[in-house]
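J.: Below are the sequence and a predicted model for it; my questions follow.
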Amino acid sequence: MKITVDEDKCCGAGQCVLLAPDVFDQSEDDGIVILLDAAPPEALHAIVNEAAAVCPAGAIEVNA
């Protein structure tokens, strides 16, 4: 799994951080997503896919 985020699309909703705090964080300045782990372990794949699916801005892309 490889994750990319489009910071320009991010609206700072924070759903990704709530679901997968080991993979995503938010900037304290503007709430924009910070990718902590672009290739998380398999144990986190399901929750990362869910975080991408619920992102209201579609800012998270997951590739197998």
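T.: Received it, and whenever you're ready, just let me know what you need. Numbers count the residues shown, from 1 in each chain.

J.: alpha carbons only for contacts and neighbour counts from here, please
T.: Noted.

J.: Could you list which residues are in contact with the closest residue to K9 other than its chain neighbours?
T.: Leaving aside its chain neighbours, K9 sits nearest to A59 (5.3 Å; criterion: CA to CA, 6 or more residues apart in numbering). The contact partners of A59, by CA atoms under 8 Å, 6 or more residues apart in numbering, come to 5-10, 52.

J.: One more to weigh against that first structure:
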Amino acid sequence: MALLITNKCTNCDMCEPECPNNAISMGDSIYEINPSLCTECKGHYEKPTCESVCPINNCIITDPEHIETDEQLLEKFVIIQGLA
């Protein structure tokens, strides 16, 4: 399950530098998460760092368009890190 930044985003710049996969970047008006790079921090941390540092409640949610299992997220982590 990739994550999604909602329109509640205030562009506080907290999430982007915390993403270990560089999946977060500035979009047209708010930060966006690239679902092909988002592993919900699987392989890095116990929970997503972007959610941990975001000061807005429920600003970062599960992306309903990109549902993945923990196994799929870990496989993506291995590929992104070049461990495969």
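T.: The structure has been received and is ready for your questions. The structure displayed is predicted, hence computed values, not measured ones.

J.: Give me the distance between the residue nearest to K9 of structure 1 and L36 of structure 1.
T.: Going from A59 of structure 1 to L36 of structure 1 by CA to CA, to the nearest Å gives 15 Å.

J.: same check, this time on A53 of structure 1
T.: Distance, A53 of structure 1 to L36 of structure 1, using CA to CA: 18 Å.

J.: likewise D22 of structure 1?
T.: The gap separating D22 of structure 1 from L36 of structure 1 is 7 Å, by CA to CA.

J.: re earlier: could you redo the contacts of A59 of structure 1 as a markdown table and give each row distance to D30 of structure 1, secondary structure and neighbour count?
T.: Converted to a markdown table, those look like this (distance: CA to CA, whole Å; DSSP: H, G, I helix; E, B strand; the rest coil; neighbours: other CA atoms under 10 Å):
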| residue | distance to D30 of structure 1 | secondary structure | neighbour count |
| --- | --- | --- | --- |
| V5 | 16 | strand | 18 |
| D6 | 14 | coil | 15 |
| E7 | 11 | coil | 14 |
| D8 | 12 | coil | 10 |
| K9 | 13 | coil | 14 |
| C10 | 10 | coil | 19 |
| A52 | 20 | helix | 20 |
